[in-house]
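1. Predicted model and sequence follow; I will ask about them next.
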Amino acid sequence: MKNETILNAIQKHKKLPNVKFRLKEKTESFTDTLFYTLFDVETSVEKHINSLEKDFEELVDLACWEQHKPCAKVWESYLNKLPEILERLNLDAHSIYQNDPASSSVEEVYLSYPGFYAIAIYRLAHELYLKGFPLVPRLMTEYAHSKTGVDINPGASIGDSFFIDHATGVVIGETTIIKNNVKIYQGVTLGALSVDKKMQNVKRHPTIEDNVTIYANATILGGETVVGANTVIGGNVWLTKSVPANSLVSHTPEIKIKTVTHE
């Protein structure tokens, strides 16, 4: 009798019929297969494209509980976009290789750089986000987040030849716009000044123009904040206002060093 009471109480509070963790697991499996299909030389493209289509059909069944969303029609248009996405990811990989003296080959970037992996999954998720496919894009980028420490919302708009160095702790919000040839380092946040729910459909994250470098632990906030082209943002900068092109923005802490003599 006691167990029945507990079971009834738990069941009473399980109110959301569409919370199916199988969707999360299937999305992660789909993401892994997609990544290998695009990059792993030993993975057959033809064979796995067919497998991915079947996996996607399962995602449609699990994620598209709103009947008015034409989810089943997404796969063909998404498939047509994959060559373009791969081309852009190759540009990202070469940008990382060319800008990081620690990288010994482009192959090293593909195989071991968490920043590249996070960018790759973001670009693959972003296309589904643009098509209005529900939930799966967010689950894809959160999967990459769990692996890399990089949190890129699939709604962000990111240009070509993007470089994230060291990766861990990077946050890029949903309405962020990043142009071409931008480099950012660990701990950078491109966030919102306010997290009020009423701002859901408002641009609340910054715009980063071409050829900007943002060093470690800098925080740039606000939908009206624009960092002009060719600007360098120094480490630990807190920025909530726009910066003109060709600027150097720095934070200078006071550092005191005291030498202790031993008698």
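-> Thanks, I have it. Numbers count the residues shown, from 1 in each chain.

2. rest of the way, CA atoms for contacts and neighbours
-> Will do.

3. And the helix or strand harbouring residue 107, what's buried?
-> Element membership for residue 107 (DSSP states H and E) is helix 106-112. Residues of helix 106-112 classed as buried by neighbour count (16 or more other Cα atoms under 10 Å): 109, 110.

4. any idea which helix or strand comes after it?
-> Following helix 106-112 toward the C-terminus (DSSP H and E): helix 114-130.

5. quick one: contacts of that next one?
-> With contact meaning Cα atoms under 8 Å, 6 or more residues apart in numbering, helix 114-130 is reached by 31, 35, 78, 81-82, 85, 89, 92-93, 96, 109-110, 136-138, 140-141, 144-145, 147-148, 150, 152-156, 162-167.

6. circling back: contacts for the helix holding residue 107, please.
-> 39, 93, 94, 96, 97, 103, 116, 117.

7. can you give me the strands in the stretch 51-200 of the chain?
-> For the stretch 51-200 of the chain, applying DSSP state E, counting those that start in this stretch gives strands covering 151-152, 157-158, 163-165, 171-172, 177-178, 183-185, 189-191.

8. Pull the residues that contact the fourth one.
-> Think strand 171-172. Residues contacting strand 171-172 (Cα under 8 Å, 6+ apart): 150, 151, 152, 153, 156, 187, 188, 189, 190, 191.

9. Which two among the residues you listed are spaced furthest apart?
-> 156 and 187 (17.5 Å; Cα to Cα).

10. Centre of the chain to stretch 60-72, how far?
-> Distance of stretch 60-72 from the chain centroid (Cα atoms, centre = their mean, to the nearest Å) equals 23 Å.

11. try this one side by side with the last:
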Amino acid sequence: MDETSRKDRCKAEMEAARSFRKEVPEIVNQLVETCNRTDCFNHVGPEPIPSRETVIDIIHRMNRILYPGYFLRTRVDEFNLSYYFGQEATTLYEHLSEQITHALRHDCIRHNLACVQCEERGQQTAITFMRELPRLRAILATDVRAAYEGDPAAGSYDEIIFSYPGLFAITVSRIAHQLWEAGVPLIPRIMTEYAHSITGIDIHPGAHIGESFFIDHGTGVVIGETTVIGDRVRLYQGVTLGALSLPKNAGEQLRHKKRHPTIEDDVIIYAGATILGGDTVIGARSHIGGNVWITESVPPDTKVFMKKPELIYKEKSD
């Protein structure tokens, strides 16, 4: 191809690109128009909204406070520990109080609620939450020990803190539950759904979970909003603590009622088990076998398991 032909081709390509680009303003106009329709969702208006990115950053900041020294590039020792906590806690308070304020104000304006002094309440809620950090550290320590005692593959506490998805999901759940109990909108669900996306473990922030809780492997675990879990409970992958299927239009009637099971102390639930219903109670010290389906209560000190299936062995034919 000679020089003139190449130039002509380049001009044709640029003109084609220009003609396509000219369509963008009309597409923009159509997108703007969709924001005026009631059948599309958007957040266009003066009210603030929490930042998902900042909430995720808050999770990681809390992780650095709850497990000091683990998630840093620098060393923490007895000489800089107070400085370390001071820096982390101050920044956490500023970001957390701001995001809680945004969440409260968003609900207030969007739903036309009575004024609750969002900024002051956001600051009060944040500092009240932070007062609970020492208690949260103590409870999470029981979870770490439960993981070590319940998993022979665990080489050390450090390995569990650094790498176990179950512990990360439980940590985020305990943080989010504290905010949920304080009446903070949006943020607890952002937190737990972030952990869900990372670990495959779906724990609603409304679930009440006792100490020394261990999720082994974890992928596919689902724990519903009104679940109550006692102390020293162990779950394996694929366990569902869920609600029974709802009749049509029953969602509003059951929204604030107990829909998910209660698991009492020292229960072990093996992989793939499904336990459903707000009236279902798994009694203390019971063991629930893999792949069972339970919709009725189980007495304490009971083993529930599937009847051993019949296996058929056939020689391979040539």
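-> Yep, that arrived. Since we're looking at a predicted model, the values are computed, not measured.

12. Just give the TM-score of the two.
-> Here the TM-score for the pair of chains, by TM-score structural alignment, normalised by the length of the first structure, is 0.93; 263 aligned residues with a Cα RMSD of 2.0 Å.

13. returning to what we had before: list just the nearest of the contacts of strand 171-172 of the first structure to residue 17 of the first structure.
-> Residue 17 of the first structure lies nearest to residue 153 out of the contacts of strand 171-172 of the first structure, by Cα to Cα, at 25.2 Å.

14. Excluding covalently adjacent residues, which one is nearest to that closest one?
-> The spatial neighbour of residue 153 of the first structure that comes closest, neighbours along the chain excluded (Cα to Cα, 6 or more residues apart in numbering), is residue 174 at 4.9 Å.

15. Just tell me what the one you found corresponds to in the second structure.
-> Matched to the second structure by TM-score structural alignment, residue 174 of the first structure sits across from residue 225.

16. repeat for residue 231 of the first structure
-> Match for residue 231 of the first structure (TM-score structural alignment): residue 286.

17. show me what contacts its match?
-> Residues near residue 286 of the second structure by Cα under 8 Å, 6+ apart: 266, 267, 268, 298, 299, 300, 301, 302, 303, 304.

18. From residue 172 of the second structure, how far off is the match of residue 174 of the first structure?
-> 15 Å (Cα to Cα, to the nearest Å).

19. about what we covered before: make a markdown table out of the contacts of helix 106-112 of the first structure and add distance to residue 70 of the first structure and neighbour count.
-> A markdown table is the format used below for those (distance: Cα to Cα, whole Å; neighbours: other Cα atoms under 10 Å):
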| residue | distance to residue 70 of the first structure | neighbour count |
| --- | --- | --- |
| 39 | 30 | 14 |
| 93 | 34 | 25 |
| 94 | 37 | 19 |
| 96 | 37 | 26 |
| 97 | 40 | 20 |
| 103 | 43 | 15 |
| 116 | 31 | 25 |
| 117 | 29 | 23 |
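
20. Next step: these restricted to helices.
-> Counting by DSSP state H, these place 39, 93, 94, 96, 97, 116, 117 in helices.

21. could the residues you listed go into JSON lines alongside distance to residue 255 of the first structure?
-> Shown next, in JSON lines, are these (distance: Cα to Cα, whole Å):
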{"residue": "39", "distance to residue 255 of the first structure": "46"}
{"residue": "93", "distance to residue 255 of the first structure": "37"}
{"residue": "94", "distance to residue 255 of the first structure": "38"}
{"residue": "96", "distance to residue 255 of the first structure": "32"}
{"residue": "97", "distance to residue 255 of the first structure": "34"}
{"residue": "116", "distance to residue 255 of the first structure": "35"}
{"residue": "117", "distance to residue 255 of the first structure": "37"}
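
22. Next, name the residue at the spatial heart of the first structure.
-> Compute the mean C-alpha point of the first structure, and by Cα atoms, centre = their mean the closest residue is residue 152, 2.4 Å away.

23. so how far is residue 192 of the first structure from the closest residue to that one other than its chain neighbours?
-> Excluding its sequence neighbours, the residue lying closest to residue 152 of the first structure (Cα to Cα, 6+ apart) is residue 172, at 4.7 Å. Distance from residue 172 of the first structure to residue 192 of the first structure, counting by Cα to Cα: 10 Å.

24. Same question for residue 75 of the first structure.
-> Distance from residue 75 of the first structure to residue 192 of the first structure, counting by Cα to Cα: 33 Å.

25. In terms of neighbours, single out the busier of the two.
-> Remark: of residue 75 of the first structure and residue 192, residue 192 carries more neighbours, 25 against 16, as counted by other Cα atoms under 10 Å.

26. For the alignment partner in the second structure of the more buried one, give me its contacts.
-> With TM-score structural alignment as the matching criterion, the partner of residue 192 of the first structure in the second structure is residue 243. Residue 243 of the second structure sits next to 224, 259, 260, 261, 276, 277, 278 when contact means Cα under 8 Å, 6+ apart.

27. Could you tell me how many residues sit around the second one?
-> It stands for residue 259 of the second structure. The burial count for residue 259 of the second structure: 23, using other Cα under 10 Å.
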